[in-house]
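K.L.:
Build me a structure from this.
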Amino acid sequence: MSIKKYGVLLVNLGTPDAPTPTAVKHFLAEFLSDVRVIDISRIIWKPLLHLVILPIRSPRVAKLYRSIWTEAGSPLLNYSLQQRAALAKKLPDIPVELGMSYGSPAIAEAIDKLLIQQVENIIVLPLYPQYSCSTTAAVFDAISRALKKYRTIPGLNFIRSYAAHPSYINALKRSVELSFERYGTPERLLFSYHGIPKRYAETGDIYPQECELTTRLLSELINFPADKIIMTYQSRFGREPWLTPYTDITLKRLAKHGIKHVQLLCPGFSVDCLETLEEIAEQNKKLFYAAGGEKYHYIPALNASESHIILMAELVTDLAII
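P.N.:
A predicted model of the protein is given here:
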């Protein structure tokens, strides 16, 4: 079978169309209505979401988005489009499209574009290195819904995760090395992953094990003491317990115990977005300084760097059988 019959679907979480309360409300309504993200009974959750959470949270989140919005628009969308363009250039014989689980461009639209190009096999690459039911599985659900309208569906190769892929680990290693070269060697290095409710892990989500695997492999590769590397979780939402230790609490504790210089990497984010650019690079920096810290540096996501595009190309070509 010709390699030209393969296509690639890159998928990220999504972003509001604009940093306004209305656009954010629309985005959050779609995102937080997904049972993969919030699995509370719909009878309880829907009224709570629409009558309480969205009216209160949307203006607050819109303000945060405004603080990171650029002339090119949403950083998450901009970086994701750069990734799509760079991967398409790297693989000129394979169509590449971008879809978002929530918001635009939609996964269904991206699939339509691939099938118009007579693609018969779609390689789905969710841009989540570590599997979680709340992210990767949600992509699978969206693809299933999008394909319901077709009489003949394409073959699917679904990349569930790449938490241990050597090129991924090496790309992260290089990012850490560049940060050390620029800002010096920190007293502590944090690997901060997006959190999930602890209950999800207790009922079968392998996400913590995937994060631990990435952390272990990266820790073994970089020239930095393993006992000074700390794995944490960020971006918790709601009142139930989430995976610990929490990033913000850890940073305050480190500063209060005399640690003056920390650097943070977020290995679970393929592109920089609200959770890295605002929460990690700004909010947590202020927390650390307020508690007595003096040097704080966020190590950017891999974004559309050459090493990241090489990784994506390897993931695709491993599955594209000529």
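K.L.:
C-alpha only now, for contacts and for neighbours.
P.N.:
Noted.
K.L.:
Excluding residues flanking it in the chain, which one is nearest P59?
P.N.:
Excluding the flanking residues, the one nearest P59 by CA to CA, 6 or more residues apart in numbering is P21, at 4.7 Å.
K.L.:
need the contact list for that neighbour.
P.N.:
Residues in contact with P21 (CA atoms under 8 Å, 6 or more residues apart in numbering) are 58-62.
K.L.:
make it 7 Å
P.N.:
58-59, 62 (CA atoms under 7 Å, 6 or more residues apart in numbering).
K.L.:
and this one, so I can compare the two:
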Amino acid sequence: MTPDHAPADHPAIQPARTGILIANLGTPDGYDYWSMRRYLNEFLSDRRVIDLPRWKWQPILQGIILTKRPFSSGANYKLIWNEDKGESPLMTITRDQTAALRDRAQAEWGDKVMVEFCMRYGNPSTSDVLDRMVKAGCRRIVFLPLYPQYAAPTSATANDQLFRALMEQTWQPSVRTCDPYFDRPDYIAALAGSVRRTLGDRVPSRLVASYHGMPRRYLMQGDPYHCQCQKTSRLLQQELGWPDGVIDTTFQSVFGREEWLRPYTVEHVAELARQGVTDIAVVSPAFAADCIETLEEINGEIRESFEHAGGKDFTYIPCLNDDPAHIEVMMSVIRDNIGGWI
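P.N.:
Okay, here's the model as predicted:
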């Protein structure tokens, strides 16, 4: 399409559209050594994730860690890999979420919108997807990082990468980044619904709400993640109508030697078993899609920790994934941020 009154050699311009771009953490392209090494190198080189001085951290990362860890991480990914599609479950689920959102958005707004997804690490990269959306005519973009609770190593780094990608664009679109949705009533109701679907009428002796961990000093520096996790758990308990003391808030995926947010999930479930709590359920409110941390770590390492300490009944409650209630939560967040643009 060429603008009216433009000279014959004017470059074509696509009709203006509004873009909806969701972002998740990312996934390796495969579980082989070099795919894992590329992915881990990008992930662990992010200063939002590991904020040690580069002169101190990079020799450790490029030496010991990236020599050994791709093997162990690759073995864990192999356990959960979607062999039929040749991708990780996170990729499959994020693509399904995007397809569901696209159907809903197009039913509501027609061809005025374009819905895509990107990954902070790995493919499809934020830069490549943003470039494709701009070339397709997106002059305005709503950006939704799929992290219910805000944290600098998740929400902020996703935004950082978007802003870096914008620096590469000659004609930058207007952008709105979405607030975290940890306390939205529809999100809490969707969480409670997933608990009820899995457990039925049964109330376990303990429901462990396991969130991804981060160094405790981030909290002391002002990161709101810990407080938002605590509030999500409290609101979930109220929505379920369960008594005090049934839901515990814990943190998983500890890395390195420094103190992280406590209690650690893997230690906490073992302590529950030693105290005589033989039946627990685990839910992961911080994850928008099942991934290595839920399918392998919770259903593997954390389950084994509980059972080894004497626990009998361990139930994992899947993430919200592409459940219709979750898609509606995303749509509601998008509606709140797209106002005035369509």
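K.L.:
TM-score for the pair, please.
P.N.:
TM-score of the superposed chains, computed with TM-score structural alignment, normalised by the length of the first structure, equals 0.97; 318 aligned residues with a CA RMSD of 1.1 Å.
K.L.:
Could you find the counterpart of the residue nearest to P59 of the first structure in the second structure?
P.N.:
Residue correspondence to the second structure (TM-score structural alignment): P21 of the first structure is matched to Y33.
K.L.:
Show me where the stretch 201-342 of the second structure has its helices.
P.N.:
With DSSP state H, counting those that start in this stretch, the ranges of helices along the stretch 201-342 of the second structure come out as 216-220, 225-240, 265-274, 303-308, 324-338.
K.L.:
got those as TSV, with mean neighbour count and distance to G19 of the second structure columns?
P.N.:
What follows is the helices of the stretch 201-342 of the second structure, written out as TSV (neighbours: other CA atoms under 10 Å; distance: least, CA to CA, whole Å):
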stretch	mean neighbour count	distance to G19 of the second structure
helix 216-220	14	33
helix 225-240	19	28
helix 265-274	21	38
helix 303-308	20	41
helix 324-338	18	10
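K.L.:
would you list those helices in TSV and tack on distance to M167 of the second structure?
P.N.:
Converted to TSV, the helices of the stretch 201-342 of the second structure look like this (distance: least, CA to CA, whole Å):
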stretch	distance to M167 of the second structure
helix 216-220	28
helix 225-240	28
helix 265-274	40
helix 303-308	45
helix 324-338	22
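K.L.:
Out of those, flag the one nearest R139 of the second structure.
P.N.:
R139 of the second structure sits nearest to helix 324-338 of all these, at 12.6 Å, using CA to CA.
K.L.:
average offset between the helix or strand containing A29 of the first structure and the second structure?
P.N.:
Assigned by DSSP states H and E, A29 of the first structure belongs to helix 21-32. In the superposition with the second structure, the average deviation recorded for helix 21-32 of the first structure is 0.6 Å (mean CA distance after the TM-score superposition for the first structure).
K.L.:
what range in the second structure does the helix or strand just after that helix sit on?
P.N.:
Using DSSP H and E, the next helix or strand after helix 21-32 of the first structure towards the C-terminus is helix 42-48. The alignment of helix 42-48 of the first structure onto the second structure (TM-score structural alignment) spans residues 54-60.
K.L.:
From the structure, what's the count of residues near the aligned residue in the first structure for P145 of the second structure?
P.N.:
In the first structure, the residue matched to P145 of the second structure (TM-score structural alignment) is P126. Counted by other CA atoms under 10 Å, the residues lying close to P126 of the first structure total 29.
K.L.:
Same question for L302 of the first structure.
P.N.:
L302 of the first structure has 22 nearby residues by other CA under 10 Å.
K.L.:
check contacts around whatever residue of the second structure lines up with it.
P.N.:
Under the alignment (TM-score structural alignment), L302 of the first structure pairs with L320 of the second structure. L320 of the second structure sits next to 194, 288-289, 326 when contact means CA under 7 Å, 6+ apart.
K.L.:
For those residues, which ones persist in the first structure?
P.N.:
On the basis of both residues aligned by TM-score structural alignment, their matches' CA atoms under 7 Å, what survives of the contacts of L320 of the second structure in the first structure is 288-289, 326.
K.L.:
List the single closest residue to the corresponding residue of the second structure for G268 of the first structure in space, sequence neighbours excluded.
P.N.:
Aligned counterpart of G268 of the first structure in the second structure: A286 (TM-score structural alignment). Once flanking residues are discounted, A286 of the second structure sits nearest to Y211: 5.4 Å by CA to CA, 6+ apart.
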